[in-house]
Structures are given as C-alpha cells and as structure tokens.
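# sharing a sequence plus its predicted fold:
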Amino acid sequence: MPELDRALAAPSTHDRSARRTVDVLDVSDLRFPGGTSHSIAEEVTAQAHAGYTTGLVTLNGPLVARVSAVNPLIRRSVEAGHAALLIGREPVHARVVVVRHPAVLQHAADQLPPVHTDHVVIVANAGPSDIDGHEHYDPGTVHEIAHRSFGTEPIWAPIGPLVRAAIAGRVPRASMTDHDWVNIIDVDAWQVPAEQRPQRPGRRGDADGTAAPPRRPVVGRHSRSSPQKWPSDPATLRAVYPDDGSWTVRVLGGAEPAEQVLGRIPQGWEVLEFGTMSPRDFLASLDFFVYFHNPNWVEAFGRTILEALATGVPAVLPPHFEPVFADAALYAEPHEVRAVVESMHADPDAYAAQASRALRAARERFGHEAHVARLERIIGAPSSPPVTRRVPTPSHPATAPSPAALFISSNGAGMGHLTRLLAYALRCRPQLEPHFFSLSQAAPVVASFGLPYQYLPSAAAAGLEPGRWHRYFATRVAETIERVRPRFVVFDGTWPYEGISMVRSEHPDIPWVWSRRGLWRSGKNREQLKKAEWFDLVIEPGDLASPADRGVTATAPAHRVGPVTLLDPDDLDDRTDARRALGLDPSARLALVSLGAGNINDTSGDVGAAVAALRQLDVEVCVTRPEIAVDGGAMDDVHLVREFPLSRYYHAFDLAISATGYNSFHELLRFGVPSLFVPNRSTALDDQHARARFAAGQGWVHQLDAVTTELAVPLLGELLERGEQMVKHVADVDPGNGAADAAARLAELAGV
C-alpha cells in the first residue's frame, strides 16, 4: 500500500483497539475508480452523519489490474474522520460487515484480518458475468467463503432487479433480502442552484419581447469508457446519440468504445475525459441524461443515473431500468428516444414536472435516510453521536469555485497555438478555472493536465464550406460560453474566424483576448491584423528573433511579453531521469530529429539526410513523428519519441535537428540544447527562415535551408564539440518566460 495510505491508516497505540471496534465494517477493493467506491464513500458519509462508526478494509481483488492508491473519495472520507482505514492482522469487531463486490471476496479473502461480527451483508453490485461471458464470481462459492471467513450465515443484497435475477437460484433462497440495496446519494450536495444552470428547454424571449426559436436539445452521458457501458452497434448509437448535428451531445468519461463502433467521434459531440470536469457541473449543463449500454451487460443500478436525477436532469433510459427508478425517469427503446426528447424539449411544463419527479424520487427513495433505515433494521441504533453535517459538493471543496476562463486554439500546422494557451492557463490556476475549446486534433493532451476540453473540427476536417462552418463555430462557442460562463475568452491564432464577431454580438459583455505571435512573413496577412478591433486586449508572445521581424505585427499595438514556453528550465528532468523515462541508452550520444514526416533512408529528403549524417558521426537518432517510413532499412539506431511535452526530457539529448516553429525554437534555445535549425519551407505565414538565420547569426546555433549529408556532418560535429558553449549565450538575452506575465494580465482582466 502506498505510504500516504499507510499514514491515513496508522492509529496511535492508545486508540488502536477502539478504532478496530466499529458499527459497520465495509470490505471491498477500495482502489475501484468508479461507482463501487463512490457508493462506499456515500454510505460512509451517511453512516457518520447518523452516528454509526465505520471501519474500512481493502482487499486487492482481481478487477483492478494495476497497483494504485485508495480511491480519492474514500481517502477524503478517512481524512474527514468519517471512517478508519484498518490495516494489519489485528482482530476487528463489527456489528455488521458489508462486502461490496462479491468477486473481491472470492479472490482475496485470504487478505482479511480476523473479524468478529453478528451480521454479514454481501452487496451484489454486479452480476456474476460480464458481456463476454467471463464469470467474475460464483455466488455459491462466495457464500461459502463469507460463511467461513466471518463465522456467520451471510445475507445477499442485490443492488437491483437484474442482479437479483442473475443470482437467484445460485444462493440459498432464505439468504436473499426482500428489498434491493439501492445506491444512495446526498441530494443536497448534488442540487445546483437555478442561477447556476443553463437556460432550460422552452422558447426563449428576445430583448424586444419577441420569441426566439428554442435551442437544440443538449443530451449527455457520464460513464467509464468501457465497451460494456456503450451500445455495441452503430444504429443504436446514432439513434440515442445523434451524429447529424441536430442535438448537442456531451460525454464525460471518454468515448473510445463509440469511436470504435462508428469509426470516428461525430462532429456534433463534445467529449471530456474522465475526471476533467466535476460530474455535478457536467450534469447541470445537460437538458437530458440519456444512458444506453451494451445489451449483453447487466447494468445493476446505474449510479450515474441517480446522480443525474439528484441534479434535476430528466433521464431517458432503456425500459429494463423502470423497476429501479419507476416514474423518476423516462423510458424508451432506442428508436423512440428522439421522439421522447424532442417532445419534452418543446413542452416546458412537462419538462419541469419530470425534473421535479426526478428530484423527489432521489430524495425520498435514494437519500441518506434510506441507508440509515436499512442499517437500523439490521443492527439497531448507532453507537455514537452524529458527526456534524457539512454539505460540500461531491467533488468540490466547500469554498466557492474559481471563476472560469475559456481558451480557444486554432488548428495550426503544429501544436503551437494549443501549447501557448496551456502555458497561460496552467499559470492562471488556481485563481481561475481554465476550459479549452480547440480545433486541433491534439486537443486531448489538455486532459493530461487535468483541464476540461472540447474539440471542434476545422472547416477542412468537418468538410463544410466556410460560411456554414463559421456559423457552426459561432453556435458551438456560444453554447460553451453559456455553459462555462467565463470571465474572458482567449483566442490564439493568426486568422480570427468570422464566427468570433457573431459570438461577440450575442455575448457583448465578455472580454476577448487575441494571443497573436509575431514574425509574420513580410507583407502577409495585413487584412487579418485589422481584426484586432474585435478584441479587448492583444497579447503578443515575444520572440528571441524579434529583431528580424519585418512582418505587419512588428509595430502593431499589443501587450508584449517574453517568449512563451509551456515549461520553465527548472521543470525539466535531468539527463539520467530523462533517458530513463524515454527508455534510451544512458551512455550513448543521442540526437533529436524533429523535421516532420520523411523516410529515414531517403537521403534526398531532410529527414533521411539528417539521419545519415548522424549515423556517420556514430550518434543514435530519436525522431518525433510516427509517420516516418521504415521500409528498406534497419531501425536499430532510430528511436521514436511521442511524449508531450517532450521538452521535459530535452536534457536527454546531446543535440537536435529541428524546424523553427515558435515552440521548438524557443524550447531548444531556452533549455540549452545544441541545435541545427532547418526552417520549414511550407509555412504560409510563420517566417521560420528569419528565426533560423537570426539565431545562427548570433552564433547560438547552426542553420541550413535544406539538409544534405555533406553539409550537415561538419556542422553537427561542431555542435557535438562546442554546441553547449554556443547556446548558453541565449541566456544573456532571454527576458524569461512570458507565460507568467500573460497569465497575470489575464487574471487582472478577470478581476481576480
């Protein structure tokens, strides 16, 4: 167990025995990332507020394959004093043992300490088999193990009717409870004040009193990105989550199973990875929660459904959920979903009535009181005074959330626009809560920094003519603004889209910022510069080659900051750790080649010539692009590196051969990597030649307009000998990372 978990579990000597005598002992694999751990944490909270003391025993079961820590929600319960995490072999005394997930007990009962108890409840929160027919547990075997381990006859508590049917006949009939052990929820913590909700369905009134057309329905789902949690055929997927743009479809938890079935993520979908947004805020942004899953999967209960109901969002579900949720939800076959959603979306009164039924059912049938009542039926009254009740939201601290900020990146040739915005956004936290809206197919990297994102295909990727796409862009951005409610919007790109002016007219009170790098090719893009009047502030990231800037931005008004890089020098791994992280030889001479696609054995191209030159110098090669061709040659001395941000590992390399886009240019120079720069000849606006020539003219690097082996070998040889001395002079003129200055200016704009 990780040391931090041990610290949570370590009682002092004088209270150890007291901590191991509890009302309720919850036994499970506390590493579960999803509903099982959430349900345990919810029950622990209800028990504490009622006065029941709780102990937790974690078993490393077969369903969590990797070593990981206790689920954060359960950790917070322990840290709040609601439960004690019990480690070691000392005996535990409990009035009732509650086992969650029978498979854990079947495969890991040998990890239990001695337990003395009068009652054992096995909560069957899933059926014995998964969608592939693999049996995770045998109910009869689990029953025998529980009897042997705890010394008393267990009772079985199915979480819902489908699981009840799945285990019926496989456990003694007398051991089955009459009532399902339904999941519970703290309704007060999940409710969202009306002023924090987006406008609900119905006709909207314009400022002049006329009626505006109703906006399209916003439907969504929240679940783990598992095949069993998604429909398995394209027809069902398109029926319940349309891909024709008629609805806004939002997904929290990833959509890889749907992508595999459909072959793509539909352009009308907004997909957030698991953990990048609080479920409460996500659900509050929906009009309808639509949840359909693999038909071969026995969905025992559906905790995310209950969360939607507690948030006041009408749920549309397959009919088999009706015995569980009754009139709290709406039920339809896949082909009926569109009619159900659109009918209620057009009827505000019916919509409001269904939302009220959902909330009422969540409170009356699935509230904390329901759990306390079932415990009282088993063991009677609690042994201790109630813990003082606090009502934070399920995944937020009790303090008010930080105001939001929206960052929009265009779709450039590389990742420069997205990376610059990340550099600003990460330095805006925690004063602001960043949200991303990106046209870059690299948008998912945002999730690795714990930030929510939304991907919108560019006009070319979406196959739309420009006029239609600009309207589409404006609609999607406006919807995002209504959901996120940002203090400001930052756009990074060299070509502001016409849709921006459309959005500004709809939301005139929100400031817009243009993050606009310089060094445009001389005379180019002058008409775009006029669009600065659309923005309240222009931030220009500095350029170490700015003395060579002859473009139209050189004298344009802007708030200029230092050159922007995602990382600072202190963020980089040292040479040993960097090579270990990339799986590289700790002692070999290594070069990074970052020139785009190319055949490594075609010496007529830049990539092939660079690799050949490095081979002549006995330097191993690392390339950054997966598109390199490998036919016709050995790859033993060529390594593929794909990490982001790769700059974290720059100390692994003895030198680099790189294009001179904004990001790579400044990262390599700022982080002291001896470099041969080869400007990209196909850029429409970015003056990479000016950057490369200026840096070489300062003696910091070497430069070639095109690579040949004959020209590259002597230059690379010199970089190996004295490249570190050359590049270290960059520090004399580097004003420091401008990302912090830009973030401070944005925070000032937001008033925080």
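Looks like it arrived, so ask away. Not measured: the values here are computed from a predicted model. Residues are numbered from 1 along each chain as shown.

# could you use CA atoms for every contact and neighbour count after this?
Will do.

# could I get the contacting residues of Val340?
Ala332 (C-alpha atoms under 8 Å, 6 or more residues apart in numbering).

# so which bits of stretch 133-141 are buried?
136-139 (16 or more other C-alpha atoms under 10 Å).

# name the SS class of the nearest residue to Ser383 once chain neighbours are set aside, please.
Of all residues not flanking Ser383 in the chain, Tyr52 sits nearest, at 6.1 Å (C-alpha to C-alpha, 6 or more residues apart in numbering). Following DSSP: H, G, I helix; E, B strand; the rest coil, Tyr52 is assigned to coil.

# repeat for Thr152
The three-state assignment at Thr152 reads coil, by three-state DSSP.

# and it, how far from Glu710?
83 Å (C-alpha to C-alpha, to the nearest Å).

# so those two - more neighbours on which side?
Thr152 (14 against 11; other C-alpha atoms under 10 Å).

# wait, that one sits on Val115?
No. Between Thr152 and Val115 there is no contact under C-alpha atoms under 8 Å: 10.7 Å.

# for Pro128, see how far away the residue nearest to Ser383 is.
Distance check for Tyr52 against Pro128: by C-alpha to C-alpha, it reads 31 Å.

# so the two - more neighbours on which side?
Neighbours per residue (other C-alpha under 10 Å) separate Tyr52 from Pro128, with Tyr52 holding more: 25 against 20.

# show me what contacts Ile145?
Neighbours of Ile145 in contact, by C-alpha under 8 Å, 6+ apart: 105-106, 109.

# double-check that Ala712 belongs to a helix.
Yes. Counting by three-state DSSP, Ala712 is part of a helix.

# neighbours around it, how many?
Ala712 has 22 neighbouring residues, counting by other C-alpha under 10 Å.

# correct me, but it touches Ala610?
Yes. The criterion here is C-alpha under 8 Å, and Ala712 meets it with Ala610 at 7.0 Å.

# ok, second structure coming up, stack it against the first:
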Amino acid sequence: MAAAFDATGARGPRLAYVIDPRFAGGTSAAVAAELRVAAGMGRVTVHARRSAMFGADHQVAPALREVLDELGLPLVWDAPEIAAELVILHNPAFLKFQPEFGGRILARHLVVVAHENFLRPGGVEGFDVGACLARIDRASLALRKSIAPVSAHNRATVETWLAANPAALRWDVLDSDWFNICDMAPVPPTDAPRDRRGRHSRPGFEKFPALADLDRCFPPHAEANVILGADMLIAAQVVRPHWTMLPFRSVEVEAYFGMIDFLVYFTAPTWRESFGRVIAEALAAGKVVLTDPDTGAAFGPGVLACTPAEVDAAIARLVADPAAYRAQAARGQAVLAGFSTGEFATRLAALIAGVARGRAA
C-alpha cells in the first residue's frame, strides 16, 4: 500500500482516472479533453469499470478511444485495486444499478466529478445519489474525499443534497467547478443578425420542453427554425411547416450553426443541463444563446436567461440592434475563456500540488 502513495519520480505523482467508458456524449468527451492535460502532469492510468448500467461489453466511446490511442494510454478494465495519489472518478451515476463498486480504491485524495445534477427541479433526486456515493465510500480508503461540481447549477444541487443528508458529510465539495474544457476556436459573430433560430441536442425526451413552449420559441414568423436532434418529434409525426426538423447527427455542427443566429435552448421542466456543452459550442460559433436561468448560470452574462415567453421580444430587440447582438455574442465568447485548457490545467495543478505536499489542496 505504501507504493500506492509514492509521489516521487521523474514523471510526477500517480493520477488515476475511473470511468465507465461506454458513457456517450458529455462524460466521455470531458474525460478525453482532461486526459490531454493530465498526461503532462503525472503518471496517468485510466481505469474502465463495467457497470450494470451499460452491460458486460468492452465498448469505448469514440472520443475517449481517440485520445487514449493518441496518448498511448492503455485502458485497464475492472482492476481489483486502483491506487494513486489522486484518483478522479467521473459520473458516479454509473453505479446506480449495482450493489457495490466492485473493487478497492486507495488514494490520498479521491475526487468524484458529479456530471449529473444531484437534484432535479422540484427537489427530486436525479439518481440514487446516496447509494452511489456509499458504494464509492465503502470501496475507498482516502485521506480526503471530495465531490467536484461541473457548473454553478450543478454545485447548487450538490450542496443542497449534502445539506439534507448529513450522513454524507465525509464528502466535501471542491471550491472550484470541474468544468468541461471548451477550447473551440471562436468565430466572429455576424454583422447582420436575422431571426434565424435553432436548437440542438440529443433526442431524449428530457432534452425538450413542452410542445407549447417549442411553439413559443420557434414561431411561424421567424425566418428559420432549425431543430437538430428532432428524432422524437419526427417519430411522433409532429407537423410544423415552419420548422426544419433534422435527425441527430444528420448534419455537421458547423453547418448547423451556419443556419442560425440564435440558439434557443430549453429542456423539460423536470430536468436541467448540468453543464450545457451545446451552449458552449454555440457561443464559440458566435451565436447568441437564450436559455433558462439554471442552465445559463454556468455561463453568466454570456447568455440571455429568460423564459420561452420572453424569447420573441429578446430576439426582436437584437435583430433590430446589430451592435447589441455583437456585444452579447462577445460576452459569450469572453466567458468561454474561463473554460480553457489553461484554466483547467491551473486547477488540476493545484490539486496535484496539494497531494505532493502530503495534503489535498
């Protein structure tokens, strides 16, 4: 066990990433981006856990597979013991359908990156948070155990849940958000915005608001209403002649952003994005984003927080005032600078430095 805590060596301390690599979308993409940073800061091992959530196969999300191959990092499947100075476990929700973690974790500092909101709107748990954390807690021996929220709203759900569950107080919360790295190249906003609206998401039901709200957000008088990821609407035979409904991944995201000037993004009232990578992509593309206050909290003044009923007036104002449109788009791109590789590297370096000093930072 002493060897597990050997923080010496030319390549720095041991860093262990733990993930079910079958996660599609945000979780795997976030880990892939982090690995490019972490690989230059320590001796990185990536541990894959097969969970009941995804079954017994050995599939790996394409974004994660690409980075593992690029960095020459092997993927260690279902190791009985994971030992490192800093262990980073991504998205504990993968444990929700099984009774135990299925191995042992030894660390100076164990960080669990939340990803999922602990609470949904109305206060209902997003998943069985207590059970998942307990499975990790029972499997781990660490000097410090921390939860890392990924955004302002995600942090609020984590802290509210912890306050209501004092038995989980052995977990602290990191001071800084463990954001998704967003290093997309910024595109200058248009000088002549038009009332061209769109939304983009995976086709899950939780990603879409009520049909009445979609009608408010994408009305007949808009010049364009482009919905990418409209598989569910297409399958339900929803007919709106003024909507362009495209299946998920049917066009490249870059081409999609060329069709719109405003991203209008609302979800089901019972669900919220924990980070909102599609919003970051739209901001990088020079678009103005309108979304609900909870989802928009991660991006502060970079987005327009509103309700579906307020969308029309906000868009009309900015179409009539191109300078205001450009200023809002510029605020969005300025916010993205806080989600850069360099900023993430600074935060990860602080954690590693704390471990190297013999205490978690």
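Received, thanks. None of these values were measured; they are calculated from a predicted model.

# just the contacts of Ile145 of the first structure now: which is nearest Ala329 of the first structure?
Nearest to Ala329 of the first structure out of these is Leu105 (C-alpha to C-alpha; 33.6 Å).

# now the closest one: closest residue in space that isn't a chain neighbour?
Val142 (6.7 Å).

# just the strands from the stretch 1-150 of the first structure, written as ranges.
Residue ranges of the strands in the stretch 1-150 of the first structure, as given by DSSP state E, counting those that start in this stretch, are 21-28, 54-58, 84-85, 92-100, 115-117, 120-124.

# do the same with the stretch 351-500 of the first structure
So, for the stretch 351-500 of the first structure - with DSSP E, counting those that start in this stretch - the strands run 404-409, 433-438, 453-455, 486-492.

# so which of the ones you listed gets nearest Val44 of the first structure?
When the strands of the stretch 351-500 of the first structure are ranked by proximity to Val44 of the first structure, the top entry is strand 433-438, at 29.9 Å, counting by C-alpha to C-alpha.

# which part of the second structure lines up with the closest one?
Strand 433-438 of the first structure corresponds to no residue of the second structure when matched by TM-score structural alignment.

# distance from the chain centre to that strand, please.
12 Å (C-alpha atoms, centre = their mean, to the nearest Å).

# what angle do that strand and strand 486-492 make?
40 degrees (axes from the mean of the first three to the mean of the last three C-alpha atoms, to 10 degrees).

# mind listing what's buried along strand 433-438 of the first structure?
For strand 433-438 of the first structure, a neighbour-count test (16+ other C-alpha under 10 Å) marks 433-438 as buried.

# how about stretch 44-59 of the second structure?
Buried residues in stretch 44-59 of the second structure, counted by 16+ other C-alpha under 10 Å: 44-51.

# pull the most distant pair out of these.
Going by C-alpha to C-alpha, the pair spanning the buried residues of stretch 44-59 of the second structure furthest: Val44 and Ser51, at 21.9 Å.

# mind listing the helices in the stretch 151-300 of the first structure by residue range?
Under the criterion DSSP state H, counting those that start in this stretch, the stretch 151-300 of the first structure contains helices at 161-167, 187-190, 234-240, 256-262, 279-284.

# which of the ones you listed sits closest to Leu406 of the first structure?
helix 279-284 (15.7 Å).

# mean deviation of the closest one from the second structure?
Helix 279-284 of the first structure: mean distance to aligned residues in the second structure after superposition is 3.4 Å, counting by mean C-alpha distance after the TM-score superposition for the first structure.

# what distance separates that helix from the centre of its chain?
Remark: helix 279-284 of the first structure is offset 14 Å from the chain centroid, using C-alpha atoms, centre = their mean.

# how much space between the residue nearest to the spatial centre of the second structure and Asn180 of the second structure?
The residue lying closest to the centre of the second structure (C-alpha atoms, centre = their mean) is Phe275, at 4.4 Å. For Phe275 of the second structure, the distance to Asn180 of the second structure (C-alpha to C-alpha) stands at 8 Å.

# what touches both of these two?
Residues touching both Phe275 of the second structure and Asn180 (C-alpha under 8 Å, 6+ apart): Val150.

# what residue of the second structure matches up with Val142 of the first structure?
Match for Val142 of the first structure (TM-score structural alignment): Cys132.

# please report how far its match lies from Val112 of the second structure.
To Val112 of the second structure, Cys132 of the second structure is 11 Å away according to C-alpha to C-alpha.

# what touches both of the two?
With C-alpha under 8 Å, 6+ apart, Cys132 of the second structure and Val112 have common neighbours Pro92.

# so between those two, which is more surrounded?
Using other C-alpha under 10 Å as the criterion, Cys132 of the second structure and Val112 rank with Val112 on top: 24 against 21.
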